[in-house]
Structure formats: structure tokens, C-alpha cells
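Trainee: below are the sequence and a predicted model for it; my questions follow.
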Amino acid sequence: MFSRLLLLFIFVPVIELGIFLWIGERLRLLNTLAIILFTGVLGAALTKSQGLRVLNDFRKSTASGQLPHAAIVEGLIILVAGALLLTPGFLTDAVGFLALVPAVRSKLRKALTQYLSTRIKIITPNGPSGGNRPRRSKPLDDDNVIDV
């Protein structure tokens, strides 16, 4: 995992720098900086509007007594998209804008949910993943569990 992050933090800035130089040669410095500023402002506005929409979905889910897991995952994707859009760069902006498109975000949410469901184990008083298993005779809080 560390090596993947290291490669990400090395290659993304190098690619961004190459794109900056390539676009800067064609559009000149001021136009390139104007594009960067414009995408940052537009990205912040889109992130805010999409985030408020997801917050509204979260509130509706909780008000109706449902778990807001989809809204939470979408909020996480929007948070990452906003960070990418505020980061100066054309590649990060492209990925950030893609993540704000509802159809793309829905596919990302499904993929992330699928990934997380294989990585997270839910333990209930009835055993792993709930089900119709008989209740434990031993209490769940046996000093090996931290109740949060």
C-alpha cells in the first residue's frame, strides 16, 4: 500500500507538471493560470452544490429511519472530488469533475461499496453478519470489545 501511495505522489505531480508545460506553451502563462483559477472556483461551487444535495439525501434517509450508507459514500466521493478540484492541475481537475457527474459517482459508489464490503466485517450479537444464528450464551462485552 505504501509503495502505491509513493508512486501516486511521485507520478501525479510529474504528469501534472508535464501537462502544465505543454498547455503553457500553447496558451501562454496568463491563460493557463486563468484556466486553473476558473476550474478551482467552478469546482468549489459544484462541490458545494453536490455536497448539499447529498446532505439533503442523508437527512431524508435518517428521517425515514433508513441507514444513510449511500449518502455517506457519495459524500466521501464528493469530498475527494472537491480536494482534487482545489488542487492545481489539469489531470486532477479532470478526475475531480468526473467524480462530480452523478452517473459516474453512482458507479464509483457501487464499486467502493463492493470493495468495502469485502474489507469490513460486521459483528453483531448474533454473530458475524447477523443472520438467524442463535444468540451467544456469553455476553458480547467480554473485555475484548471496545463499545463505541
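Mentor: Nice, thanks for sending it over. Values in this document were obtained by computation on a predicted structure and should not be read as measured data.

Trainee: when you work out contacts or count neighbours from here on, use the C-alpha atoms and nothing else.
Mentor: Fine.

Trainee: what's the burial count for Leu79?
Mentor: Neighbouring residues of Leu79 were enumerated by other C-alpha atoms under 10 Å; the total is 19.

Trainee: for the strand or helix carrying it, buried residues please.
Mentor: Taking DSSP states H and E as the definition, one finds Leu79 inside helix 69-86. For helix 69-86, a neighbour-count test (16 or more other C-alpha atoms under 10 Å) marks 70-75, 77-86 as buried.

Trainee: please apply the same query to stretch 84-103.
Mentor: Quick answer for stretch 84-103 (16+ other C-alpha under 10 Å): 84-93, 96-97, 99-100.

Trainee: format those as JSON lines; extra columns: distance to Thr118 and secondary structure.
Mentor: Shown next, in JSON lines, are the buried residues of stretch 84-103 (distance: C-alpha to C-alpha, whole Å; DSSP: H, G, I helix; E, B strand; the rest coil):
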{"residue": "Leu84", "distance to Thr118": "26", "secondary structure": "helix"}
{"residue": "Leu85", "distance to Thr118": "29", "secondary structure": "helix"}
{"residue": "Leu86", "distance to Thr118": "31", "secondary structure": "helix"}
{"residue": "Thr87", "distance to Thr118": "31", "secondary structure": "coil"}
{"residue": "Pro88", "distance to Thr118": "34", "secondary structure": "coil"}
{"residue": "Gly89", "distance to Thr118": "33", "secondary structure": "coil"}
{"residue": "Phe90", "distance to Thr118": "33", "secondary structure": "helix"}
{"residue": "Leu91", "distance to Thr118": "30", "secondary structure": "helix"}
{"residue": "Thr92", "distance to Thr118": "28", "secondary structure": "helix"}
{"residue": "Asp93", "distance to Thr118": "30", "secondary structure": "helix"}
{"residue": "Gly96", "distance to Thr118": "26", "secondary structure": "helix"}
{"residue": "Phe97", "distance to Thr118": "28", "secondary structure": "helix"}
{"residue": "Ala99", "distance to Thr118": "23", "secondary structure": "helix"}
{"residue": "Leu100", "distance to Thr118": "25", "secondary structure": "helix"}
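
Trainee: hold the first one in mind and look at this next one:
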Amino acid sequence: MRNLFLLFAIMPIVEIALLVQVGGIIGGWNTIALVLISAFVGAYFVRREGVHTLTTAQQKMQSNQIPGQELLEGLMLLVAGVLLVTPGFITDIFGLALVLPPSRKYIAKKLKKHLSMHVVSGSAFQSQQYYHSSAQAPDKDEDIIEGEYQEKSDTNKPKRLD
């Protein structure tokens, strides 16, 4: 969380400093034009790659496969779109890395591997549930009362031995 705050606090400062540097070298209007061109070109590439990823995901779903890689790439394209439309050159570089298919697939594989080690799937959780009988799980509408009990014998009464 702290790293995210630092990213949002420091990144705009670095972007503005870089824009001022580039503006001093090529001129203010040329810098603005370059930022606008990168936003339009980035939006075009995000749309094109997004349609391609969506088509691939639909094909996988039609063949009864889970489109996990495509969903992750779609999320990355969404982030890339935000980065490319945001004014600045550093965000454009990161956005372009997420838009280009080879780098996006590489980053998605690494991210998928990282996430699979940290996320517990719902089916793994359900398989570890414990029920008191071999019958089916209790109904959702049924009241369940949990508790402990201990059997105590009456010590005042003598026990009969037969």
C-alpha cells in the first residue's frame, strides 16, 4: 500500500519534470503534439489488441476452455489504455509495453504464475469443508447451532452393580 502511494505521489512529479525537459529541447507545442499523438496511437493499439484478445477468449469459451490468459491480458490492456492516455512519456513507455503482444504475453505469464502462488481457488476451499455425516451438506435455510457439551454423572447416587 505504501509503495502504491509513493508511485502516485512521485510519478506525476517525474512526468512533469520530463515533460519540461523535453519541452525545453523540442519546444512546448511540439511536446504537446507528441503527447497527443502518443495518446491517439495508444488508443488505436489498445482497441485493436483488445478486439483480438476478446475474439481469442470467445473462441476458447466456445471450445469449453477457461480463457484465463486472455482475461489477464484484457486487464493488462485496460491498464495500458489508461497509461497511454495519461499525459507523459514514462507512462507511455509502460503502456506500450503492455500493448505490444510479445511483451504483454511475457508479463501476463509472469503475473499469472505470481498470482497462482498467492490465490487460493474456491474449489480447494470447498473440498476441505467438514460435515458431520456422510449425507449431503445441510440446507442453507436450516438453522445450525454449534456448541460443546460434557456429560456429567451424578456423584451422589450410588452405582448399582448387577
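Mentor: Great, that's in hand. Worth saying up front: this structure is predicted, and the values here are computed from it rather than measured.

Trainee: pick out whichever of the buried residues of stretch 84-103 of structure 1 sits closest to Arg109 of structure 1.
Mentor: Using C-alpha to C-alpha, Ala99 comes nearest to Arg109 of structure 1 of the buried residues of stretch 84-103 of structure 1, at 9.9 Å.

Trainee: got a list of what the residue lying closest to Ile15 of structure 1 once chain neighbours are set aside touches?
Mentor: Among residues not flanking Ile15 of structure 1 along the chain, Leu91 sits closest, at 7.9 Å (C-alpha to C-alpha, 6 or more residues apart in numbering). Shown in contact with Leu91 of structure 1 (C-alpha atoms under 8 Å, 6 or more residues apart in numbering): Ile15, Glu16, Ile19.

Trainee: ok, and these in structure 2?
Mentor: Checking the contacts of Leu91 of structure 1 against structure 2 (both residues aligned by TM-score structural alignment, their matches' C-alpha atoms under 8 Å), the contacts still present are Glu16.

Trainee: just the buried ones from the contacts of Leu91 of structure 1?
Mentor: For the contacts of Leu91 of structure 1, a burial check counting by 16+ other C-alpha under 10 Å picks out Glu16.

Trainee: quick one: which of the contacts of Leu91 of structure 1 sit in helices?
Mentor: Ile15, Glu16, Ile19 (DSSP state H).

Trainee: and the first one, how far is that from Leu7 of structure 1?
Mentor: Relative to Leu7 of structure 1, Ile15 of structure 1 is positioned 12 Å away (C-alpha to C-alpha, to the nearest Å).

Trainee: and what of Arg105 of structure 1?
Mentor: On the measure of C-alpha to C-alpha, Arg105 of structure 1 and Leu7 of structure 1 end up 25 Å apart.

Trainee: scan structure 2 for its longest helix.
Mentor: Scanning structure 2 for the helix with the most residues, using DSSP H, yields helix 28-62.

Trainee: average distance between that one and structure 1?
Mentor: Compared with structure 1 after fitting, helix 28-62 of structure 2 has a mean deviation of 0.4 Å; criterion: mean C-alpha distance after the TM-score superposition for structure 1.

Trainee: what packs against that helix?
Mentor: Counting contacts by 3 or more C-alpha pairs under 8 Å, 6 or more residues apart in numbering; DSSP states H and E, helix 28-62 of structure 2 packs against helix 2-26, helix 68-85, helix 89-99.

Trainee: can you redo the ones you listed as JSON lines with distance to Gln128 of structure 2?
Mentor: Converted to JSON lines, these look like this (distance: least, C-alpha to C-alpha, whole Å):
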{"stretch": "helix 2-26", "distance to Gln128 of structure 2": "35"}
{"stretch": "helix 68-85", "distance to Gln128 of structure 2": "24"}
{"stretch": "helix 89-99", "distance to Gln128 of structure 2": "38"}
